[in-house]
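Q: any chance you can model this:
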Amino acid sequence: MTIANKELSVEQREELLSALKVRFEKNMNRHEGVGWAKVEEKLLANHDKLWSLYEMESTDGEPDVVGYDIEKDEYIFYDCSAESPKGRRSVCYDREALESRKNHKPENTVMDMAAAMGIELLTEDEYRELQKLGNFDTKTSSWVKTPANIRKLGGAIFCDRRYDTVFVYHNGADSYYAARGFRGSLRV
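A: The predicted structure follows:
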């Protein structure tokens, strides 16, 4: 559910904070040494970031804290759903790829959705870091930020986990599949 004015109601904010806190406490291995009170304080002071987390949550991303950047004083959230977020699948990589399709165009693109949500697409390195925290995308796959030289040639890359190994693959940027979405990151 996308909210047009990027403002959450009190009820939506409380519901989101409750879900984030439960997930945070259930998965302490993702953020050892980080306390919820400080995270919540940062969230309440950044309504735009809270809205972006709401978007991540409402598309089944299950965002959670995966790190803290001491230099920038920012908590780092990634989508931590077991499989690629359901509300972000069946999309090609970017607007150029979408416009190049002649038939059967998907409704949206990874890059457009991420921008609208106010999040960044995970890089390959970030995806690999996520995989150190659990087993993700064992049945699905997720687009990751594609290097410019690959994208310039019409391709895009995606990752998944099979055989207890993280794989990086390529596809035409205009391709899309029901089992491929994307994971995002957000700094608060």
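Q: for the rest of this, base every contact and every neighbour count on C-alpha atoms.
A: Noted.
Q: three-state assignment of the closest residue in space to residue 185 that isn't next to it in sequence?
A: The shortest distance from residue 185 to any non-neighbouring residue, by CA to CA, 6 or more residues apart in numbering, is to residue 78 (4.5 Å). Under DSSP: H, G, I helix; E, B strand; the rest coil, the three-state class of residue 78 is strand.
Q: scan the protein for its longest helix.
A: helix 10-26 (DSSP state H).
Q: I have a second one here; can you model it like the first so I can compare?
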Amino acid sequence: MTRAEQAARTRQAVLDAARALFAERGFAATSLQDIADAMGVRKANVYYYFPTKAAILDALLDERTSRLDALLAAAESEASVEARRDLVIAGFTEEVVRAYRTVAPIDFADPSVRSVPGVAERLEAFTRRAAKALFGPHPSVDQLAGLAVMHDLKPVMRTLDRLPDDELVRALQRLCRRLIA
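A: Prediction:
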């Protein structure tokens, strides 16, 4: 294994440990030392890749939004609002279930997360972009409220956790269509 490959693996291990701890304990209650301890390394190893906990959060936010950015870009190229909505709902629900089943979810609505400089602004910009793709330039109050509820499907996922992934995705798609109709 090359040094670059080892560095990429270690960086990803930091992100994986941080993601799990942030989901379990919350962002505010997790320190860089906690992340290092979970990895079985010295804190200096974590600092080498991420000088601050905020830098880790930023990288985790990048992970979360990169697929959704691509989804929005594809939706924005669709001519009709209906086609954009169908594409976004299908891709969003599949991504939400994938993330729920495979990685520890981070609560981006957590005030300690949103208080990190730049995080709230990035999330709000993403929401504005999604609203425009889904509803056009003038979304209604009800549409914006539905989109806000769509941002946090964790309670629904926990309630329907026993469903196979394909059924869970379909249930979430039906819910999302009702939320943003």
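Q: TM-score for this pair?
A: Here the TM-score for the pair of chains, by TM-score structural alignment, normalised by the length of structure 2, is 0.34; 100 aligned residues with a CA RMSD of 5.0 Å.
Q: before we move on, back to that, burial count for the residue nearest to residue 185 of structure 1?
A: Residue 78 of structure 1: 26 surrounding residues under other CA atoms under 10 Å.
Q: that one: what's it in contact with?
A: For residue 78 of structure 1, the contacting residues are 63, 64, 65, 66, 130, 183, 184, 185, 186, by CA atoms under 8 Å, 6 or more residues apart in numbering.
Q: ok, now how distant is residue 71 of structure 2 from residue 86 of structure 2?
A: From residue 71 of structure 2 over to residue 86 of structure 2 the distance is 11 Å, taken as CA to CA, to the nearest Å.
Q: let me fix that, I meant to ask about residue 168 of structure 2.
A: 17 Å.
Q: these two: which has the busier surroundings?
A: Comparing residue 168 of structure 2 with residue 86 by neighbour count (other CA under 10 Å), the higher total belongs to residue 168, at 19 against 16.
Q: so which elements touch the helix or strand hosting residue 74 of structure 2?
A: Assigned by DSSP states H and E, residue 74 of structure 2 falls within helix 53-76. Packing contacts for helix 53-76 of structure 2, counted by 3 or more CA pairs under 8 Å, 6 or more residues apart in numbering; DSSP states H and E, involve helix 3-25, helix 81-102, helix 119-135.
Q: can you lay out those helices as CSV showing distance to residue 35 of structure 2?
A: Below are the helices and strands packed on helix 53-76 of structure 2 laid out as CSV (distance: least, CA to CA, whole Å):
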stretch, distance to residue 35 of structure 2
helix 3-25, 6
helix 81-102, 19
helix 119-135, 20
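Q: for residue 75 of structure 2, find the nearest of those helices.
A: Evaluated over those, closeness to residue 75 of structure 2 peaks at helix 81-102, with 4.7 Å, by CA to CA.
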